[in-house]
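[1] model this:
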Amino acid sequence: MLISSGGTMDGAAVKLLGDPLRARIVRLLASEQMCTCHLIEETGARQPTISHHLKILREAGFVTAEPSGRFTYYRLSPQAIRELASSLLDLADQADRAQRLRRPCD
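    Okay, here's the model as predicted:
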């Protein structure tokens, strides 16, 4: 689960949403599989920067890699995105219920 029972995002979700370049990489990979050279071309970022963000996304389970000859293609994991979306919906439901609750002050 990407959102803890306390309602806070854990590290995996923050890693997906916490950086504009990573978010852009995720949007690009939602459309098609790409190798690092494609991501460099699309974003204008340097190779070490793209590789760093791909590593974070892979470790968080949002991206998988598949070697193809001398290139490696990256793809977005639909299941990981669905789990995140489900966790966010649960959080929204919890927030709806909280609209009726108010802790009294002492």
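[2] going forward, measure contacts between C-alpha atoms and count neighbours the same way
    Noted.
[3] Quick one: the helices in the chain, in order.
    11-17, 20-31, 36-43, 47-59, 78-98 (DSSP state H).
[4] For those, give me JSON lines that also has mean neighbour count and distance to residue 70.
    What follows is the helices of the chain, written out as JSON lines (neighbours: other CA atoms under 10 Å; distance: least, CA to CA, whole Å):
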{"stretch": "helix 11-17", "mean neighbour count": "18", "distance to residue 70": "27"}
{"stretch": "helix 20-31", "mean neighbour count": "16", "distance to residue 70": "19"}
{"stretch": "helix 36-43", "mean neighbour count": "15", "distance to residue 70": "12"}
{"stretch": "helix 47-59", "mean neighbour count": "16", "distance to residue 70": "16"}
{"stretch": "helix 78-98", "mean neighbour count": "14", "distance to residue 70": "25"}
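[5] Before we compare anything, build this one as well:
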Amino acid sequence: MDEKRIAVIFKAFCDENRVKIIELLRHGEKCACKLLEELNISQPTLSHHMKILCDAGIVVGRKEGKWTHYSISYSGVEQAKQYLQGLLPENNEL
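    Modelled structure (predicted):
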């Protein structure tokens, strides 16, 4: 994984609202309308955060009618996890 991709992935975790969104999605898929109710932010602000999360591959969205339903991307989270695990010394001495 190159440095630019790593930066995009970890940018997704660098905002309080995005962390809240991830926490909400840990419990399963949610419609954007439900996320708006939970977060007390505007629709354009939610769209901005969801774009960052989706571009990072941490979240995926699927359209259903006029709404998008979001969920955690297991493969995206696995990429972040693998990078973090790769930072540990091979002999696990810290």
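[6] circling back to that earlier point, for residue 71 of the first structure, find the nearest of the helices of the first structure.
    helix 36-43 (8.2 Å; CA to CA).
[7] would you turn the helices of the first structure into JSON lines with distance to residue 69 of the first structure?
    Below are the helices of the first structure laid out as JSON lines (distance: least, CA to CA, whole Å):
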{"stretch": "helix 11-17", "distance to residue 69 of the first structure": "28"}
{"stretch": "helix 20-31", "distance to residue 69 of the first structure": "20"}
{"stretch": "helix 36-43", "distance to residue 69 of the first structure": "14"}
{"stretch": "helix 47-59", "distance to residue 69 of the first structure": "18"}
{"stretch": "helix 78-98", "distance to residue 69 of the first structure": "25"}
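[8] Now do the contacts for the residue most central in space within the first structure.
    Centroid check for the first structure by CA atoms, centre = their mean gives residue 16 as the closest residue, at 2.7 Å. Applying CA atoms under 8 Å, 6 or more residues apart in numbering, we find residue 16 of the first structure in contact with 22, 23, 26, 57, 60, 62.
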